[in-house]
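Attaching a predicted model along with its sequence, questions to come.
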Amino acid sequence: MRISKSLEEYIKTMYVLQNQKGEIRVTDIAQKMQCTKAGVNKAIKLLAENGLVNYEVYGKIELTDEGTKTARKVLEAYDIVYLFLTELLEIETEEAKIEAEKIKKSMEDHTLNKLAKYVQNTLGIQGLKCDYDINNERCLDCGRRKKSIHF
């Protein structure tokens, strides 16, 4: 299932809010994404139609298992680009955060997979025998960088 880059940002925001606050509310999503509640409600409806969230009108919003998996994929994609910018190109942290968000939104999965393999190999992540694929979580347990940064 493919969703738009815009919907990916909504699902990522919901995941972050759920982890930070223990709940997902339309008001919080709107504030964090700097958009209207009407826009959030439209996105939630589309995400529900794709099986990524469960929600009740004026009630509880929950990520489904598939929604959680999708959100993690979006966050991992950001991390890969961020590591490339900070560790390999030595771009300052704040600038890299902004640039990573822009770049991630425009990358296709096959390109991101190649970048991930390059970053992992260049930064010394060990045991990359999983045939990394952004759509498969196997890489999360492959190995860890020698430094303190983790995917």
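That came in fine, so what should we check first? Residues are numbered from 1 along each chain as shown.

CA only for contacts and neighbour counts going forward, please
Noted.

residues contacting the closest residue to T93 other than its chain neighbours?
Take T93 and drop its neighbours on the chain: the residue closest to it by Cα to Cα, 6 or more residues apart in numbering is T86, 6.5 Å away. Applying Cα atoms under 8 Å, 6 or more residues apart in numbering to T86 gives the contacts E92, T93, A96.

Give the burial count for the second one, as a bare number.
Per other Cα atoms under 10 Å, the neighbour tally for T93 reads 14.

What separation do you get for it and V57?
39 Å (Cα to Cα, to the nearest Å).

what's the answer for T86, then?
42 Å.

Put this next to the first one:
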Amino acid sequence: MLTPSLEDYLEEIYRFSLSLDTVRVTDISKRLKVALPSVTKALYKLRDECYIKYERYGEIKLTDKGNEFGYYLVARNQLLQEFLALICSKSNFAVEAEAMEHYLSTATIDAIKNLVEFMKGNPSWQLAFKDFMSLQD
């Protein structure tokens, strides 16, 4: 089980891997706004847990396990942002999803996923909810 901080590192490595051939320590440092030594320390922990392949000053490569979990982390974040939009939250979806994602159980994430899928599959319910919410303002 990864800490929320290590999940953030893995999520960013996964995102970078989708568009870059080589993920660098400096890329992660800039994106997460953390010092280079903090990134290196996290990379060693992720390597020890078999999520990445990494040697000091070398390339950062996701293992199959890291790729699979990285995909899950990104999908979870996107799901939570979609959920916040569906419930008409007046928040910064990205910030709010980041605050929520590490502290919800898998069962709750699955329940949110079911609700989002239900709402998307039943536009009349979604419209009725939006109408209801507009009356609350």
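Nice, I can see it. Not measured: the values here are computed from a predicted model.

Work out the TM-score between the chains.
Overlay of the two chains. TM-score (TM-score structural alignment, normalised by the length of structure 2): 0.83; 122 aligned residues with a Cα RMSD of 1.5 Å.

Secondary structure and distance to T122 of structure 1 for the contacts of T86 of structure 1 - can I get that in TSV?
Supplementary listing: those in TSV, determined by DSSP: H, G, I helix; E, B strand; the rest coil; distance: Cα to Cα, whole Å:
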residue	secondary structure	distance to T122 of structure 1
E92	coil	19
T93	helix	19
A96	helix	18
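
Turn the residues you listed into CSV, columns for distance to E8 of structure 1.
Listed next are the contacts of T86 of structure 1 as CSV, based on distance: Cα to Cα, whole Å:
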residue, distance to E8 of structure 1
E92, 26
T93, 23
A96, 20
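
Now do the helices in structure 1.
For structure 1, the helices defined by DSSP state H cover 5-21, 26-33, 37-49, 65-83, 93-106, 109-122.

related to what we said a few turns ago, which of the contacts of T86 of structure 1 lies closest to G67 of structure 1?
Proximity of the contacts of T86 of structure 1 to G67 of structure 1 was ranked by Cα to Cα; the top entry is A96 with 26.5 Å.

burial measure for the closest one, as a count.
Neighbours of A96 of structure 1 (other Cα under 10 Å): 19.

Can you tell me the residue that sits opposite it in structure 2?
Here A96 of structure 1 is matched to F93 in structure 2, going by TM-score structural alignment.

Its match is in contact with L86, isn't it?
No - F93 of structure 2 is beyond contact range of L86, at 10.9 Å (criterion: Cα atoms under 8 Å).

could you measure the aligned partner of K65 of structure 2 in structure 1 against N54 of structure 1, distance?
With TM-score structural alignment as the criterion, K65 of structure 2 lines up with E66 in structure 1. For E66 of structure 1, the distance to N54 of structure 1 equals 11 Å [Cα to Cα].
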